[in-house]
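Colleague: all I have is the shape, not the residue letters:
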């Protein structure tokens, strides 16, 4: 836990997910100080509202004591149906003004109200419905820092549930989710595939095996995915890939199928911008380069900037 900043902050921003809680003291969209705890919504110190209030107080209580009038905003799973208070989804097309106007407040238990951002829903009759919660704030942060992307861009957020979001005129107009990260973990840890892997769900950074998975995905036809997934096992049984390389093949295969699908809808939608953890973004960037679609920009954690943008749109701080 870090010490408080000597500069008076203008905002306390919370990125509150399933497994962790991160807090940022901010001024002029800049981070003055940051803290983190393991008290995500599935790991609270106590059940229900009491657990949320305790987690909040333990992490930032001294900040609130020092600056009791500090506005507080939050995003992520804290606003889900399983969170502190549900902030219902906003339908596409949605921008930061829509998110701010439909945010909900909750009593922190220490005085200030916490403004919780809603998620975003894409629901059209001719397509599967889709949802995001937390990624919309990361996208808002990217657009705040790079206004040129507001006109038209594709935002790729790789992760457990990867998101491909199309931006037009500053709004999220449509998006698609891919279960890539979770599917990889489940297959490695809870299927027969992992029995041949020396350390299931941990790629050994074998570029040739990863490229084989990508190339297999790139030349696949309809319905090939489950057969190609089973190939993870048979490539090991026949000795065509050593056991440490199997996770990399599977990773390349699943990422490859995601990219083939995502690029089919993002090919003519302006810059391709990636937001996420640097190591995972680099893995995706390497895959995109092999598929001859290099990424135009890679950003790390844009949630703090997005939360500042939310607070500005809600009138809690000045731009």
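Modeller: Looks like it came in fine. All figures in this text were calculated on a predicted structure; none of them were measured in a lab. Numbers count the residues shown, from 1 in each chain.

Colleague: from now on I want contacts and neighbour counts done on CA atoms only, so please keep to that.
Modeller: Noted.

Colleague: list the contacts of stretch 230-247.
Modeller: 188, 192-193, 196-206, 209, 249-250 (Cα atoms under 8 Å, 6 or more residues apart in numbering).

Colleague: make it 7 Å
Modeller: Applying Cα atoms under 7 Å, 6 or more residues apart in numbering, the contact partners of stretch 230-247 are 193, 196, 197, 198, 201, 202, 203, 204, 206, 209, 249, 250.

Colleague: endpoints of that stretch, how far apart?
Modeller: Distance between the two ends of stretch 230-247: 12 Å, counting by Cα to Cα, to the nearest Å.

Colleague: got the residue ranges for the helices in the stretch 51-200 of the chain?
Modeller: 96-101, 135-145, 180-190 (DSSP state H, counting those that start in this stretch).

Colleague: please identify the most buried of those.
Modeller: helix 135-145 (a mean of 24; mean count of other Cα atoms under 10 Å).

Colleague: by contact count, what packs against it?
Modeller: helix 303-313 (3 or more Cα pairs under 7 Å, 6 or more residues apart in numbering; DSSP states H and E).

Colleague: same for the helix it packs on, what does it pack against?
Modeller: Looks like helix 303-313 contacts helix 96-101, helix 135-145 (3+ Cα pairs under 7 Å, 6+ apart).

Colleague: minimum distance to residue 288: which of these has it?
Modeller: Minimum separation from residue 288 across the helices and strands packed on helix 303-313 (Cα to Cα) falls at helix 135-145, 20.2 Å.

Colleague: what does the closest one rub up against?
Modeller: So helix 135-145 is in contact with 96, 119, 120, 149, 150, 302, 303, 305, 306, 307, 309, going by Cα under 7 Å, 6+ apart.

Colleague: now swap in stretch 257-273 and tell me
Modeller: In contact with stretch 257-273 (Cα under 7 Å, 6+ apart) are residues 152-156, 164, 178, 217-218, 295-298.

Colleague: report the two of those residues separated the most.
Modeller: It's 152 and 217 that sit farthest apart of the contacts of stretch 257-273, by Cα to Cα, at 28.0 Å.

Colleague: tell me which of these two has more neighbours.
Modeller: Neighbour totals were compared for residue 152 and residue 217, and residue 217 leads with 22 against 19 (other Cα atoms under 10 Å).

Colleague: out of the contacts of stretch 257-273, which one sits closest to residue 42?
Modeller: Closest to residue 42, out of all of the contacts of stretch 257-273 and judged by Cα to Cα, is residue 178, at 22.4 Å.

Colleague: what about versus this one:
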């Protein structure tokens, strides 16, 4: 006999991951169970009209029916929607900070569908008199909260790596982000491939029949591991000369460049998080599965196997944020 179907839990939260190019909406139950998910191209730079009206329209397009069916549904958001170019600015919160800190500094936007609680980003300021510039993140702090909810063991002490256009290396202790570094690896790769001499002998991105060349990627990774201070600019030119001399195919040049840039990021990132007294903390990866697989393979090649690979943890993080803000008390009590 078939087991009786489990009734779906009622919606208790609308969670929005609102970035520069895209908007993702998640309908969540009171315990965080995902009930539905939608995507939209209405990122903050892709609105149909400027200003608050454009944000209102984007919200209505992606979740208007959910909000009509569930009047008074709590709403939370993270990402660039809270930037200075977003709907309303949610100023950065200084490290160390946890999800309760973020909830305590949330900005509430009065929308046509009710209040929208927007998470602030994080800023890591250098010590007074230090030579290091500050570092910032917006959106990743919520993904980190979600990762800690999914993997509670990481909360004690870990480094969370979020690869992407601007890769983040965040150090966590006792559930709080204590500091982080940003590496512009993805953006550098895109700029060099699309707008530099190096990219002229590479195939167009996404071109049919151009599978990845793992040997070339590993060669770039190994080259980065041999680098000394200031070697990156010289090593980059090797991407072109290895193609000119027939040692790399056009696709191989693209993968060699990727390995070189990721390799330099990993070498620098691992050195930065090393602790002479306690060793390198567990390293967990968050993000797109394909990109995580490439980073995980590179880390293993450097004898630093990741402790966990996590996908998009924004829904879980937004649920934690809503709980910390007291928005789910009524739903959980029911």
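Modeller: Done, it's in. Everything numeric here is computed off the predicted structure, so don't read it as measured data.

Colleague: quick check: TM-score for this pair?
Modeller: After superposition, the two chains reach a TM-score (TM-score structural alignment, normalised by the length of the first structure) of 0.96; 314 aligned residues with a Cα RMSD of 1.4 Å.

Colleague: tell me the one of the contacts of stretch 230-247 of the first structure nearest residue 40 of the first structure?
Modeller: Looking across those and measuring by Cα to Cα, the closest to residue 40 of the first structure is residue 201, at 22.7 Å.

Colleague: now do the same for residue 34 of the first structure: its match in the second structure.
Modeller: Counting by TM-score structural alignment, residue 34 of the first structure lines up with residue 37 in the second structure.

Colleague: that match and residue 73 of the second structure, how far apart?
Modeller: 16 Å.

Colleague: compare these two (neighbour count), which wins?
Modeller: residue 73 (21 against 16).

Colleague: hang on, that one packs against residue 12?
Modeller: Yes. Assessed by Cα atoms under 7 Å, residue 73 of the second structure is found in contact with residue 12 at 6.4 Å.

Colleague: which stretch of the second structure lines up against the longest helix along the first structure?
Modeller: Longest helix in the first structure, counting residues (DSSP state H): helix 246-266. Using TM-score structural alignment, the residues of the second structure aligned to helix 246-266 of the first structure are 253-273.

Colleague: just how off-centre is the matching stretch within its chain?
Modeller: 18 Å (Cα atoms, centre = their mean, to the nearest Å).

Colleague: buried set for it?
Modeller: 253-267, 269-270, 273 (16 or more other Cα atoms under 10 Å).

Colleague: map residue 208 of the first structure across to the second structure for me.
Modeller: Using TM-score structural alignment, residue 208 of the first structure pairs with residue 215 in the second structure.

Colleague: which other residues reach the helix or strand that contains its match?
Modeller: Under the criterion of DSSP states H and E, residue 215 of the second structure resides in helix 214-225. Here helix 214-225 of the second structure makes contact (Cα under 7 Å, 6+ apart) with 252, 255, 256, 257, 258, 259, 260, 263, 264, 267.

Colleague: hang on, the earlier thing: and the helices and strands packed on helix 303-313 of the first structure as a markdown table, adding distance to residue 280 of the first structure?
Modeller: Putting these into a markdown table (distance: least, Cα to Cα, whole Å) gives the following:
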| stretch | distance to residue 280 of the first structure |
| --- | --- |
| helix 96-101 | 27 |
| helix 135-145 | 16 |
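
Colleague: out of those helices, which comes closest to residue 86 of the first structure?
Modeller: Among those, helix 96-101 sits nearest to residue 86 of the first structure (Cα to Cα), with 13.5 Å.

Colleague: gap between the closest one and the chain center?
Modeller: The answer for helix 96-101 of the first structure is 19 Å, by Cα atoms, centre = their mean.

Colleague: in the second structure, what residues pair with it?
Modeller: Under the criterion TM-score structural alignment, helix 96-101 of the first structure matches residues 99-104.

Colleague: ditto for stretch 48-62 of the first structure
Modeller: Using TM-score structural alignment, the match for stretch 48-62 of the first structure in the second structure runs over residues 51-65.

Colleague: what about that stretch, how far off from the first structure?
Modeller: Its matched residues in the first structure lie on average 0.6 Å from stretch 51-65 of the second structure after superposition (mean Cα distance after the TM-score superposition for the first structure).

Colleague: what ranges does the stretch 51-200 of the second structure have for its strands?
Modeller: 75-79, 93-94, 107-111, 114-118, 122-124, 135-137, 157-162, 167-173, 176-183 (DSSP state E, counting those that start in this stretch).

Colleague: most neighbours per residue, which of the ones you listed?
Modeller: Mean neighbour counts for these (mean count of other Cα under 10 Å) peak at strand 75-79, with a mean of 26.

Colleague: for that one, packing partners?
Modeller: strand 13-18, strand 114-118.

Colleague: can I get those strands in JSON lines including distance to residue 239 of the second structure?
Modeller: Shown next, in JSON lines, are those (distance: least, Cα to Cα, whole Å):
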{"stretch": "strand 13-18", "distance to residue 239 of the second structure": "36"}
{"stretch": "strand 114-118", "distance to residue 239 of the second structure": "43"}
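
Colleague: among those, which is nearest residue 302 of the second structure?
Modeller: That would be strand 13-18 among those, by Cα to Cα, at 33.0 Å.

Colleague: that closest one aligns to what range in the first structure?
Modeller: Taking TM-score structural alignment, strand 13-18 of the second structure hits residues 11-16 over in the first structure.

Colleague: need the residues that contact that stretch.
Modeller: 21-27, 40, 70-78, 304, 307.

Colleague: returning to that earlier point: now distance to residue 66 of the first structure too, for the helices of the stretch 51-200 of the first structure, in TSV please.
Modeller: Formatted as TSV, the helices of the stretch 51-200 of the first structure follow (distance: least, Cα to Cα, whole Å):
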stretch	distance to residue 66 of the first structure
helix 96-101	26
helix 135-145	27
helix 180-190	41
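
Colleague: tell me which of the ones you listed sits nearest to residue 289 of the first structure.
Modeller: helix 180-190 (18.7 Å).

Colleague: show me what that closest one is packed against.
Modeller: Secondary elements touching helix 180-190 of the first structure (3+ Cα pairs under 7 Å, 6+ apart): helix 246-266.

Colleague: ok so, going back, what residues sit buried inside the helix holding residue 215 of the second structure?
Modeller: 216, 217, 218, 219, 220, 221, 222, 223, 224, 225.

Colleague: need the counterpart of the last one in the first structure.
Modeller: The criterion is TM-score structural alignment: under it, residue 225 of the second structure has residue 218 as its aligned partner in the first structure.

Colleague: from residue 299 of the first structure, how far off is the residue nearest the centre of the first structure?
Modeller: Nearest residue to the geometric centre of the first structure (Cα atoms, centre = their mean): residue 135, 4.8 Å. Applying Cα to Cα, the value for residue 135 of the first structure to residue 299 of the first structure is 13 Å.
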